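Novice: The following comprises the amino acid sequence and a computationally predicted model.
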Amino acid sequence: MLHKIVILGNSGSGKSTLAKKLVEKEKLAHLDLDTLAWLPTSPPKRQLIDVSRHDIEQFMSENDAWVIEGCYSDLLDIALPQATELIFLNLPLDECIANAQRRPWEPHKYSSKQAQDENLSMLIEWIKQYYEREDTFSYQSHKHLFDSFKGPKKMIEQNQERS
């Protein structure tokens, strides 16, 4: 069976780490939604949903087996009809914060490690608001996607469960 896996969760929950492990183990194509959800502007501004939709649909059509990960319910909803599995990383906030603080430089997101670190305090505040927000990045939105997905799914609530 070809794997088509969607991973969602709060910032710092380990989505990219888990996706990279699955890519290596299962030889899947990988799409990190952070790479297409934002325009290259300062301050960051969301890309038009139709442009992101086109990019996601193109990625799925070009790859037989894949993992798509992110915190964007509006974008993940585009991939879910083709997904064979959904993984919800619902780690405690303190673990997400600790993961964000240990995060290595992500050159596909930031021009330098310094630029990434300058964003850390904002990211930590963002992580802390996960259960309070009501936007596409929120727990409420992620839980709705998880509950409505009819295929195989799992919720991971502790770091050691990821292998």
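Specialist: Happy to help now that I have it. This structure is a prediction, so every number in the text was calculated from the model and none was measured. Numbers count the residues shown, from 1 in each chain.
Novice: alpha carbons only for contacts and neighbour counts from here, please
Specialist: Fine.
Novice: Could you pick out the longest helix of this protein?
Specialist: Among the segments of the chain that qualify as a helix by DSSP state H, the longest is helix 49-62.
Novice: which secondary structure elements does that one contact?
Specialist: Secondary structure elements in contact with helix 49-62, counted by 3 or more CA pairs under 8 Å, 6 or more residues apart in numbering; DSSP states H and E, are helix 34-37, helix 73-79.
Novice: ok, and here's another one to check against it:
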Amino acid sequence: MIEEPPRYILITGAAGTGTTTLARALAAEWQLAHLEADDYLWLPSDPPYQHLADKDLRDEHLLVQMRCAARAVVAGSIMGWGQALEDIFDLVVFLALPVELRLERLERREIERFGRAKPEFLEWAAQYEDDSAPGRSLARHQEWLSRRSCPVLRLEGDISVAPHTGCHPRPEPASGLSAVITLGPAPISSSTAIRNTGGTCSTLASLNPSTSATSLWP
């Protein structure tokens, strides 16, 4: 077990990658406040997501809640929200999934929440890998990640946060799992990487054999 988790963690990625699920699991495991970027991006409404909040205030509101909580994990995208917020994190985790799986998850989630999935929402989510589309995209996300001053951990593939999220490094990686993690100029063993990231690599999730983990440090 690690003695002390990072103070502020950001879980980010395209819609449907599981940022909320992972943030919720980490919050429970480490007793952190769990905050959603969407709660500050949008004004409260019924149904939700109808009116955007003032972009000059959203970062301030989120920062206030983070500082009040002392330790927090934030789920969602905060690109362009302001340097004070974007540079406050001690660790950023970027989740990546194939678009087909993301859209399947999103459609199921929207039906569970609202009874149907709006085609325009799914169309917006599907264009994430298209660098020519306006708004959030994979290329813009990667460029934003490259400018972070804190460690960045990239998890690719389907991730299960159950049955455990405890920090217990496996002696041997599961078959097919990429266990080489890049820290600086040279790859090192997964056990060393886990120590250098405060155990976060194994704590973040129970990685299945289709998941690869890469830690990218500035």
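Specialist: Nice, thanks for sending it over. Remember, predicted model here, so these are calculated numbers, not experimental data.
Novice: Of the helices and strands packed on helix 49-62 of structure 1, which stretch is the most buried?
Specialist: Most buried of these by mean neighbour count (mean count of other CA atoms under 10 Å) is helix 73-79; its value is a mean of 19.
Novice: Check how far it sits from its aligned residues in structure 2, on average.
Specialist: After superposition onto structure 2, helix 73-79 of structure 1 lies on average 3.8 Å away from the residues it aligns with, using mean CA distance after the TM-score superposition for structure 1.
Novice: Which residue numbers in structure 2 does the following helix or strand past that helix align to?
Specialist: The first helix or strand that comes after helix 73-79 of structure 1 along the chain, using DSSP states H and E, is strand 85-89. On the basis of TM-score structural alignment, strand 85-89 of structure 1 is assigned to residues 91-95 in structure 2.
Novice: okay but Asn10 of structure 1 is in contact with Tyr139, surely?
Specialist: Yes: with contacts defined as CA atoms under 8 Å, Asn10 of structure 1 counts as touching Tyr139 at a distance of 7.3 Å.
Novice: before we move on, back to that, just how off-centre is the longest helix of structure 1 within its chain?
Specialist: Using CA atoms, centre = their mean, to the nearest Å, we find the averaged C-alpha position of helix 49-62 of structure 1 to lie 16 Å away from the chain's own average C-alpha position.
Novice: Show me what counts as buried in it.
Specialist: Neighbour-count burial for helix 49-62 of structure 1, with 16 or more other CA atoms under 10 Å as criterion, is recorded at Ser52, Arg53, Asp55, Ile56, Phe59, Met60.
Novice: Not counting stretch 125-136 of structure 2 itself, show me its contacts.
Specialist: With contacts defined as CA atoms under 8 Å, 6 or more residues apart in numbering, stretch 125-136 of structure 2 is touched by Ala14, Ala15, Val99, Leu103, Ser137, Leu138, Ala139, Arg140.
Novice: What's the second one aligned with over in structure 1?
Specialist: Okay, so that is Ala15 of structure 2. Taking TM-score structural alignment as the alignment basis, one finds that Ala15 of structure 2 is matched in structure 1 by Ser11.
Novice: Kindly report the same for Asp59 of structure 2.
Specialist: Superposed on structure 1 with TM-score structural alignment, Asp59 of structure 2 falls opposite Arg53.
Novice: Could you measure from that match over to Ser16 of structure 1?
Specialist: With distances taken as CA to CA, to the nearest Å, Arg53 of structure 1 is found 20 Å from Ser16 of structure 1.
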